Structures are given as C-alpha cells and as structure tokens.
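>>> Following is a predicted model, sequence given first.
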Amino acid sequence: METVTFREASEQDLDSIVFMLSDDNLGNTRERYEHPLPESYIKAFRAIDSDPNIELIVACVGNTIVGVEQVTFTPHITYQGGWRATIEGVRTASSERGKGLGSQMIRFAIERAKERGCHMMQLTTDKKRVDALRFYERLGFKASHEGLKLHL
C-alpha cells in the first residue's frame, strides 16, 4: 500500500465521504449519495467542523481520499472525570479493503485519543458486520458491554 496520510476533512471532501459511507451493503440502504448532496450532509459537516471535540478524519493516498472516520471526544464524570474517545462511521474505499488501511485508520484514532488524554477508546459495530467485529477484536477491542440503540 502506498503511503497514507491523515487530516481533518474539509467541506470539499463531503462527496468522497458520502460515497464511501454509501458504498456497502448497510450504507447503501441508509445514505443518499446523489448530486447535489442533500443539505443534511452539509449541515452535519458544519456542526462537526465547529465542535472542537469531534474530528472527522480522512485517510489519503496522495490527493485521493481512501478512508474516513469520525472520532468524538467526550468528558465523563465516571473514571474520575476521564475523557473517552468514540470511533464512528469508519469506512474505507472498496478498492482499498483488505490492504491494511483500516488498521492504520484505527491506530491513528487511538493515537489521537491518547494525545487528547483519553483513558478509553470505544466503538460500536452493527451485529450484521461480523467481519468488522473480528477486525476490531484483532486490534485489541473487547466486547465488554452490550450496546443498545433506539432509532428516533
């Protein structure tokens, strides 16, 4: 794999980001990759971009975006006022899957969490993503809690 660099996403990256989010079996049922992009993506990006505790990170090979992940830093009263980092929306370009990019992305997020003083990194993955669960476990994540969601 070529050298991968990481940076915070810009609004100009949204087209590539939404395409990657929609380019899998689950994402293509919940995302709307169309031109122009729905305004909801632009509003969400601007909210993320203005929040100092959220980083939308893109992985690039040269000038081409090949991955995306969102890292949210959250203070908690538990763990003596400790901070946690949550990884969400991890996607790699279909052309890059199986080449180690995902591992590089997660390791980058872990380093960001350490730099921010977080004591824990957490994530969820859809139970239908069996391969993703194994992937995260290989990187040291443990299924220590049962997660629940309520769609509103």
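Alright, I've got the coordinates. Residues are numbered from 1 along each chain as shown.

>>> Only C-alpha atoms from now on, for both contacts and neighbour counts.
Will do.

>>> List of residues touching stretch 53-72?
Outside stretch 53-72, the residues within contact range by CA atoms under 8 Å, 6 or more residues apart in numbering are 2-9, 13, 16-17, 20, 48-49, 73-74, 85-93, 96, 101-102, 105, 109.

>>> Give me the buried subset of those residues.
4-6, 9, 16-17, 20, 48-49, 73, 85-93, 101-102, 105, 109 (16 or more other CA atoms under 10 Å).

>>> Out of the residues you listed, which sit inside strands?
Thr5, Phe6, Phe73, Ala85, Thr86, Ile87, Glu88, Gly89, Val90, Arg91, Thr92 (DSSP state E).

>>> take the one below as the second:
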Amino acid sequence: MTRFREATAGDLDAVVALLADDGLGKGREAPGDPVYAEAFARMSAQPGNLCLVAEDAGAIVGCLQLTVIHGLSRKGASRAQIEGVRVAARRRGTGLGQALIREAIARARDAGCGLVQLTTDMRREDAHRFYEALGFRGTHLGMKLEL
C-alpha cells in the first residue's frame, strides 16, 4: 500500500536518486553531493515548501516538490507550484504518478490555493500528455534564465 508523506532528511538519497533516474536528470543531478542536504534544509525551513514522497513497503517510489506561493494577482490568491515530479521506473504506468499529483492538488486546496501550476521540459512529450490527462492546460509560455 502506497502512502504519501512529507519527506525527511533520511529520504534525501532516495529522492535524489529518483531525480537523477531519467534522461534529463542524469545530466543535471549528482547523487551523493552534499549540496542536496543544504538545499533540503533551506527548502524545509521555508513555510509552504515541501518535498512530498510516495512510500511503498518502506521504499521511496515517487516524489515531487510542492510550494505554496502567496501573491497579489488574482485578488491575492495563493497558488501552488509543482516541480521535480518523478516516479520510480518500475512503478511508471501503474497510476502512482496520477495519485501523487492528486495528493499534491489536495494539499494545495487544503492550503487555500486557488491555482496549481507546474512547468515541464518541452522535450518531455509523455509528461505533457500525462499532465493534460489530469486537467492541466498549457496556457502560458514558461521562460528561464540560468544564473
């Protein structure tokens, strides 16, 4: 039985391994690097910012980052940002990813958010179909500037 919970520092190696376990992540992530512990501490200290994990039989099989952003637009609405969605290769196609996203949406709703947003790499065409099946729509063009 899969359960969803907020990640702890003890989950960090498993989460980073998931982040690195895909074509794009392999080139961006460095499992074992101490920078992740520092980043997790900063993230955990920020209210409304968490790493949500899916745990099954003691193993971390999915993760995402959920951040509540308070703003002025949309009449002062809060929004939730989903990032870094990953599901273990052996669990892809089983509905786990859908359940993980639905859990994140429920948590965003519980936090008073009026909108959930995410970005996905243009090269992740399967992910685009996945998010669209969950009701997400590509309504904006996302842009990044690497520093």
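Cool, the structure landed. All of these numbers come straight from a predicted model, not from anything done at the bench.

>>> Got a TM-score for the two of them?
After superposition, the two chains reach a TM-score (TM-score structural alignment, normalised by the length of the second structure) of 0.98; 147 aligned residues with a CA RMSD of 0.7 Å.

>>> quick check: longest helix of the first structure.
Longest helix in the first structure, counting residues (DSSP state H): helix 101-115.

>>> with the second structure superposed, average distance for that one?
Comparison of helix 101-115 of the first structure with the second structure after fitting gives an average deviation of 0.3 Å (mean CA distance after the TM-score superposition for the first structure).

>>> Okay, buried residues for the helix or strand just after that helix please.
The helix or strand immediately downstream of helix 101-115 of the first structure is strand 120-123, counting by DSSP states H and E. Using 16+ other CA under 10 Å as the test for burial, strand 120-123 of the first structure gives Met121.

>>> check the fit of whichever helix or strand comes after strand 120-123 of the first structure onto the second structure and give the mean distance.
Next helix or strand after strand 120-123 of the first structure toward the C-terminus (DSSP H and E): helix 130-138. For helix 130-138 of the first structure, the mean deviation from the second structure after alignment is 0.3 Å (mean CA distance after the TM-score superposition for the first structure).

>>> Let's check: the centremost residue of the first structure is which one?
The centre of the first structure sits closest to Glu69, judged by CA atoms, centre = their mean, with a distance of 2.2 Å.

>>> That residue - nearest residue in space that isn't next to it in sequence?
Spatial nearest neighbour of Glu69 of the first structure, chain neighbours left out: Val90 (4.3 Å); criterion: CA to CA, 6 or more residues apart in numbering.

>>> Tell me the counterpart of that neighbour in the second structure.
In the second structure, the residue matched to Val90 of the first structure (TM-score structural alignment) is Val85.

>>> Check the gap between the residue lying farthest from the centre of the first structure and Ile54 of the first structure for me.
The centre of the first structure is farthest from one residue, Gln80, which by CA atoms, centre = their mean lies 26.6 Å away. Gln80 of the first structure is 22 Å from Ile54 of the first structure, where distance means CA to CA, to the nearest Å.

>>> so what's the aligned partner of Val18 of the first structure in the second structure up against?
With TM-score structural alignment as the criterion, Val18 of the first structure lines up with Val16 in the second structure. If a contact means CA under 8 Å, 6+ apart, then Val16 of the second structure has Glu29, Ala30, Pro31, Tyr36 as its contacts.

>>> Tell me how many other residues crowd Pro34 of the second structure.
Pro34 of the second structure: 9 surrounding residues under other CA atoms under 10 Å.

>>> swap in Ser78 of the second structure?
Neighbours of Ser78 of the second structure (other CA under 10 Å): 20.

>>> Now do the same contact list for it.
Ser78 of the second structure is in contact with Val68, Ile69, His70, Gly71, Gly112, Cys113, Gly114, Leu115, counting by CA under 8 Å, 6+ apart.

>>> ok, back up a step: just the ones in helices from the contacts of Val16 of the second structure, please.
Those of the contacts of Val16 of the second structure mapping onto helices are Tyr36, per DSSP H.
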